[in-house]
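In: No sequence on hand, only this structure:
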C-alpha cells in the first residue's frame, strides 16, 4: 500500500478473519505488538494486560493495545486463531484485541507492518522485525512515535505512552496539507 500515509489507512484481519479497519481507532494512542504463545517473551502478555488496564482506566476512550500473533520466529505461535485467543485469555486474561495471525516480515507481511517498519526502522536502519514482542507506539495522528525491541518490558513503556496520551491530536500530513485545488 504505497499510498498509505497513516496507520489508519490499513485493514488487517481480526481474529475471525474479517477486516479490522484501523480508521476506527483514529484519535487514539495505540501500542502495536507482534506476539507469540510459546516464546521466552510470552510472559510479557501479563505486563501488557496490566499496562492496558492501568492506562485504559485513566484514558478509557484514548488508548488501545493491538496484538498481532506471528509464527515467523521459531514457530512459536503454531496454533490457529481460536487456539491463540483461548491461550491469551486463559493464561493471561488478555482483554485487548488480539487480531488474526499474520506475517510481519517477508513477501506476505501484513501491509501495516511494512508501513510501520518503513516509518521507524530499527537499530542501524533495519527495516525488519527481529523477534516476537517488538512494539510500535502510534500517536493520535496515526504516525509511528516510538519503536521498542522485544526486550523492552511493557511497564517501561508507560511514561512514553502517557506522554503521547497528553499530546493533543494533530492533523495528519494529508489533513494539514488542506484540500486540493480543483
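Out: Thanks, I have the structure now. Since the structure is predicted, the reported quantities are computational estimates derived from the model, not experimental observations.

In: contacts, neighbours, all on C-alpha from now
Out: Will do.

In: So which other helices or strands are in contact with the longest helix seen in the chain?
Out: Ranked by residue count and defined by DSSP state H, the top helix of the chain is helix 44-58. Here helix 44-58 touches strand 63-69, helix 81-92, going by 3 or more CA pairs under 8 Å, 6 or more residues apart in numbering; DSSP states H and E.

In: From residue 70, how far out is residue 79?
Out: 10 Å (CA to CA, to the nearest Å).

In: Same question for the longest helix of the chain: list its buried residues.
Out: 44-53, 55-56 (16 or more other CA atoms under 10 Å).

In: Ok, stretch 34-42 next?
Out: Using 16+ other CA under 10 Å as the test for burial, stretch 34-42 gives 34-37, 39, 41-42.

In: Can you add secondary structure and distance to residue 141 and give those back as a markdown table?
Out: Shown next, in a markdown table, are the buried residues of stretch 34-42 (DSSP: H, G, I helix; E, B strand; the rest coil; distance: CA to CA, whole Å):
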| residue | secondary structure | distance to residue 141 |
| --- | --- | --- |
| 34 | strand | 21 |
| 35 | strand | 24 |
| 36 | coil | 28 |
| 37 | coil | 31 |
| 39 | coil | 32 |
| 41 | coil | 29 |
| 42 | coil | 30 |
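
In: this is the comparison structure:
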C-alpha cells in the first residue's frame, strides 16, 4: 500500500523534498498561494510549525505546496514565492516548487491525497490542509475556511503527534 512517505516534491530552492526523510513524523501538507484571500494563513502555518514541529525530530512537519491552479493566484517565480513567504510571514518550513494540485498535470502526491480523501477532499481552492499520521496515512483534511491554528486543526495535530 502506498503512503505519503513514498512521494517527493521538487523544492522551492531547487532541492528535493523527499517525504521518506520524514517517515514516522506527522505531516501537514497545504496547497498555498501568495495572492489569495487565504494567504494570511501562512502566519498560522508558521505558528503551527514552530509550536509542534520545528524543534523536534519527531514532531509535525509542515510542507507548503504553492499552486497557480486557482484564480492564477501564484503567478511568481520560485524566488518571488520564497521572498514573499519569508519577508511577509517568516516562513521557515519546507516549501515545494509550484505544483499542479488538480487537473491533468496533477502532481502524484495530490493524486494520492485525492484517492485517499475522496471527492470532497479534492482541493477546490488554495489552502486545503491534509494531515498525515505517523504511518503515512491521511487522517484528516480541512478546507481553506478552517484556519491552521484553529482548535479543530490543532486538536487533530495533537492527536497524531501523541499517537505511536
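Out: Perfect, I can see it now. Remember, it's a predicted structure, so these values are computed and weren't measured experimentally.

In: Check the alignment and tell me where residue 91 of the second structure lands in the first structure.
Out: Under the alignment (TM-score structural alignment), residue 91 of the second structure pairs with residue 94 in the first structure.

In: cool, and residue 13 of the second structure?
Out: The alignment partner of residue 13 of the second structure in the first structure, by TM-score structural alignment, is residue 16.

In: can you pull the contacts of that match?
Out: 81, 100 (CA atoms under 8 Å, 6 or more residues apart in numbering).

In: Could you pull out the helices in the second structure for me?
Out: Using DSSP H, helices in the second structure cover 41-52, 78-89, 108-117, 151-162.

In: tally of neighbours for the match of residue 91 of the second structure?
Out: 21 (other CA atoms under 10 Å).

In: so it sits right up against residue 45, yeah?
Out: Yes - if you go by CA atoms under 8 Å, residue 94 of the first structure and residue 45 touch, sitting 7.2 Å apart.

In: got any residues that touch both of these two?
Out: Residues touching both residue 94 of the first structure and residue 45 (CA under 8 Å, 6+ apart) are residue 88.

In: picking that back up, residue 79 and residue 70 of the first structure: which is more packed in?
Out: Neighbour count, other CA under 10 Å: between residue 79 of the first structure and residue 70, residue 70 has more, with 24 against 16.

In: contacting residues for that one?
Out: Contacts of residue 70 of the first structure by CA under 8 Å, 6+ apart are 34-36, 76-77, 101-104, 132.

In: go again using 6 Å as the cut-off
Out: Shown in contact with residue 70 of the first structure (CA atoms under 6 Å, 6 or more residues apart in numbering): 36, 101-103.

In: do residue 44 of the second structure as well
Out: 148-149.

In: Next: the one 5 residues further on.
Out: Going by CA under 6 Å, 6+ apart, residue 49 of the second structure touches residue 62.

In: One more: residue 91 of the second structure?
Out: 46, 85.

In: Would you mind measuring from it to residue 20 of the second structure?
Out: 22 Å.

In: State the distance from the residue most central in space within the first structure to residue 175 of the first structure.
Out: Geometric centre of the first structure, nearest residue: residue 32, 1.3 Å, by CA atoms, centre = their mean. According to CA to CA, residue 32 of the first structure and residue 175 of the first structure sit 24 Å apart.
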